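>>> any chance you could fold what I've pasted below:
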Amino acid sequence: MSDCIENRTFSEIEVGDSASVNHVLTTRDIQLFAVMSGDVNPAHLDEEYAKSDMFHGIIGHGMWSGALISTVLGTQLPGPGTIYLDQSLQFLRPVKVGDTITASVKVIEKLNDGKNHLRFACDCSNQDGKQVVVGEALVIAPIEKIKRKKVALPEVEFKEQAGRFFNELMTAAAQLEPLVTAIVHPVDGASLGGAVEAAEAGILTPILVGPEHKIRAVAEQEGLDISPYKLIATEHSHEAAEIAVSLAARGEVEALMKGKLHTDELMAAIVSKTEGLRTGRRMSHVFALDIPTYHKPLFLTDAAINIKPNLSVKTDIVQNAIDLFLALGRGVPKVALVSAVETVNEAIPSTLDATALCKMAERGQITGGLLDGPLGFDNAISKEAAAAKGIVSQVAGDADIIVAPDLESGNMLYKQLGYLFGIDGAGIVLGARVPVILTSRAAGRGPTRMASCALGLIYARSKKS
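Down below sits the predicted model:
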């Protein structure tokens, strides 16, 4: 294919000359056309709406087909220098995603009016040879020969709809009985408001545990009605954590949700050997990340609880994350055990742990997931990066779960994603007798906190089924 574009002048063109282009219509084409034109007709952009009886499942745009005619006239016949004067088009049938459209033009009149006018018959047909657009166009043909190198078009990056995964969580949670949850020390607008919002959405039945005067002051300041919810008064955050944990231990609440207190303070009460919520498994944290530029949700563990986990602890970290993924009904997760490199190196202990974890999965010591590692983060999420390094793996480039080698790397990765790229992450602690809804204090109210509550509810109900 030539890297140049060349026109045909008025004197070179004869009646009967023709040219054509063809293109396969994609969803991206429709989205880009909508961005450029402002045409947000749901018949073109909303798959569910387009599937209604009115549209018979057609998702497409006749105007997009008409635009191909302009492409032929402006790039081939007559080509560069053409001035479009008039067109008359009829849209005969709809176009849907996946159709191959051939746009053709044919000279039907060469006007000898001294103005270099040409009249074209225009036609767009689909892969079955059926016309979708017909009409005519009038142009001024160029009189000077033009040959130029083709201009490289800028790449357009499309981001998937932000929040799609979180919306799926909310939809799933709405089908379940609300989760009775102790809200630990909710003395700020984010945690108290988040609890109230989750209750109003039917996700939680909150029990507020903390200093009563502070909780009521925040409720008044934020305009929140907390009268429907039980409030257990405490002197301070430490007592709030202890009482909330005791409620869970007695089966009076089904989950805990962190308010305005340090994670260490809440976890100290949870892991207490006498009054805590320990099980035979190590507790760990999982972030569920809604990443528009990745082709599916991505889970990250552990970026909040275990500072420098050994092999035994990592076994539980991996199993907890797999169990959450399975509870969400998303199939068998692909688990990437990431490190600085994708080869085993005894100088990098995390590569040795990754190798051992893979073997443990083969022997049934870790169940429910497909493991691979060590993998670099790049080849865990990018097939191109994996191929460049010759990695043949069912996990590489398609990971569902990222297992960080330690808290430092996991936490930095999460915060980089959040602060540099605006990625939201719902958070939950697993491995205790009840799920612990644990979000960053910087998360505020909104979709992240609500999605965390939905995660807790879905996980808890899955364990009871």
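
>>> please make it C-alpha for all contacts and neighbour counts, starting now.
Noted.

>>> what segments of the stretch 51-200 of the chain are strands?
Remark: strands assigned in the stretch 51-200 of the chain by DSSP state E, counting those that start in this stretch are 83-91, 100-110, 117-125, 131-140, 147-149, 179-184.

>>> which of those sits most buried?
A comparison of the strands of the stretch 51-200 of the chain by mean neighbour count, using mean count of other C-alpha atoms under 10 Å, puts strand 179-184 on top with a mean of 28.

>>> neighbouring contacts of that strand?
Identification of contacts with strand 179-184 by C-alpha atoms under 8 Å, 6 or more residues apart in numbering yields 191-192, 195, 203-210, 237, 240-241, 244, 247, 252-260, 457.

>>> so which of the residues you listed belong to helices?
Judged by DSSP state H, the contacts of strand 179-184 include 191, 192, 195, 237, 240, 241, 244, 247, 457 as members of helices.

>>> tell me how many other residues crowd the second one.
Close neighbours of residue 192, defined as other C-alpha atoms under 10 Å, add up to 27.

>>> quick one more, to check against the first:
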Amino acid sequence: MNAKHEKYQRLIDYCKAMPPTPTAVAHPCDQSSLEGAVEAARLGLIAPILVGPRSRIEDAARAAGIDIREYPIVDAEHSHAAAAAAVQLVRESKAEALMKGSLHTDELMGAVVAGNSGLRTGRRISHCFVMDVPGHEDALIITDAAVNIAPTLAEKAGILQNAIDLAHALQVKEVRVAILSAMETVNPMVPSTLDAAALCKMVDRHQITGAIVDGPLALDNAINLDAARIKKIDSPVAGRANVLLVPDLDAGNMLAKSLTFLAGADAAGIVLGARVPIILTSRADSVMTRLASCAVAALVAKARRESGQVAG
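Predicted coordinates for the structure are as follows:
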């Protein structure tokens, strides 16, 4: 296995000892979505239920040379119907995770957040990238770069708690969160620094739990010890963060894509805060990234089972 994928491989290997997670795969009508689901099933990460137009799924499998005979298919007329049927499988306790196939993210998330979906909880719905960055010792969790556009302070608190809980599900021994801004000092002219300071005080008051949190921190002194020392930042997080909370979707999206396209990183994606984890993959994702996303979802589903938050 390429050392580039070492962190993802550790996640996948850990999950191989667990029972596969029943997963509703919504509208897997192309090669990449079928390939990811079937390979994840072969490794024992998920037990896929393919949801969508049976003929299109079978045609796509045949064209790609993928054997799907052992996997159940729930016939649904089109992508919107597939999203609704996948959500229904969760409501019926037949699936403990959702996986995006070849439909738009908005279609799947629309079915999840619908008032009658049964998948909403009291938690904020948010997205995390679990990034495997070459040359960086640990996986980096970046949030939120895909769902919440311009989160308020209250919404950031929910996003932060979701990311902390994800880190624990991934067996991170010490969760160290950097709340990112353009600087490491509180500046009333820069609203993200005020939010960072308030979030840190919420941690002090146990309104957010489970991690060591500091901010505002600029990206360099969040992940590089030398940069933190040069700035004389006295913090248990500075230079050692394994979770990065970004100010808004623009910043998060640019950070994640910069790491992917300039540093050769892979970005496994997961949506949290619903009744089950939701695997969001991109058509551009490699098979390894899709497998890592499935492994992350399997660990989140396991953590929910162990805490008594069983789907259904």
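
>>> surely residue 384 of the first structure touches residue 397?
Yes: contact criterion C-alpha atoms under 8 Å: residue 384 of the first structure and residue 397 qualify, at 7.4 Å.

>>> between those two, which one's more packed in?
residue 397 (23 against 14).

>>> how would you label that one: helix, strand or coil?
When classified by DSSP: H, G, I helix; E, B strand; the rest coil, residue 397 of the first structure comes out as coil.

>>> so who does the equivalent of residue 149 of the second structure over in the first structure touch?
Aligned counterpart of residue 149 of the second structure in the first structure: residue 307 (TM-score structural alignment). Neighbouring residues of residue 307 of the first structure by C-alpha under 8 Å, 6+ apart: 406, 407, 408.

>>> secondary structure added to the residues you listed, as JSON lines?
Formatted as JSON lines, the contacts of residue 307 of the first structure follow (three-state DSSP):
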{"residue": "406", "secondary structure": "coil"}
{"residue": "407", "secondary structure": "helix"}
{"residue": "408", "secondary structure": "helix"}
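
>>> among those, name the buried ones.
406, 407 (16 or more other C-alpha atoms under 10 Å).

>>> now flag whichever of the contacts of residue 307 of the first structure is closest to residue 173 of the first structure.
residue 407 (29.3 Å; C-alpha to C-alpha).

>>> isn't the closest one right next to residue 314, touching?
No: the pair residue 407 of the first structure / residue 314 is not scored as a contact, 11.3 Å apart, by C-alpha under 8 Å.

>>> to residue 49 of the first structure, which of the strands of the stretch 51-200 of the first structure lies closest?
strand 83-91 (21.0 Å).

>>> could you pull out the strands in the stretch 201-312 of the second structure for me?
With DSSP E, counting those that start in this stretch as the criterion, the stretch 201-312 of the second structure has strands spanning 212-217, 243-245, 266-272, 278-279.

>>> please, where are all the helices along the second structure?
Going by DSSP H, the second structure shows helices at 6-15, 31-42, 54-64, 79-91, 105-113, 153-169, 191-204, 219-223, 225-230, 249-263, 287-306.

>>> where does the third one end up in the first structure?
To tie it back to what came earlier, the one meant is helix 54-64 of the second structure. Aligned using TM-score structural alignment, helix 54-64 of the second structure spans residues 212-222 in the first structure.

>>> so which bits of that stretch are buried?
212, 214, 215, 216, 218, 219.

>>> that one against the second structure, how far on average?
Taken over the aligned residues, the distance from stretch 212-222 of the first structure to the second structure averages 0.9 Å (mean C-alpha distance after the TM-score superposition for the first structure).

>>> starting at the chain centroid, how far to that stretch?
When distances are taken as C-alpha atoms, centre = their mean, to the nearest Å, stretch 212-222 of the first structure is centred 36 Å away from the chain's centroid.

>>> quick one, what contacts the counterpart of residue 239 of the first structure in the second structure?
In the second structure, the residue equivalent to residue 239 of the first structure is residue 81, according to TM-score structural alignment. For residue 81 of the second structure, the contacting residues are residue 52, by C-alpha under 8 Å, 6+ apart.

>>> and residue 291 of the second structure, which of the strands of the stretch 201-312 of the second structure is closest to it?
strand 266-272 (8.3 Å).

>>> which bit of the first structure covers that closest one?
Using TM-score structural alignment, strand 266-272 of the second structure pairs with 424-430 in the first structure.

>>> before we move on, what about stretch 167-175 of the second structure?
Using TM-score structural alignment, stretch 167-175 of the second structure pairs with 325-333 in the first structure.

>>> to residue 30 of the first structure, which of the strands of the stretch 51-200 of the first structure lies closest?
So among the strands of the stretch 51-200 of the first structure, strand 100-110 is nearest, using C-alpha to C-alpha, at 13.7 Å.

>>> what range in the second structure matches the closest one?
Under the criterion TM-score structural alignment, strand 100-110 of the first structure matches nothing in the second structure.

>>> that strand - contacts with which helices or strands?
Taking 3 or more C-alpha pairs under 8 Å, 6 or more residues apart in numbering; DSSP states H and E as contact, the helices and strands that strand 100-110 of the first structure lies on are strand 18-24, helix 62-75, strand 117-125.

>>> and whatever residue of the second structure lines up with residue 281 of the first structure, what does it touch?
Under the alignment defined by TM-score structural alignment, residue 281 of the first structure is paired with residue 123 of the second structure. Counting by C-alpha under 8 Å, 6+ apart, residue 123 of the second structure touches 158, 273, 274.
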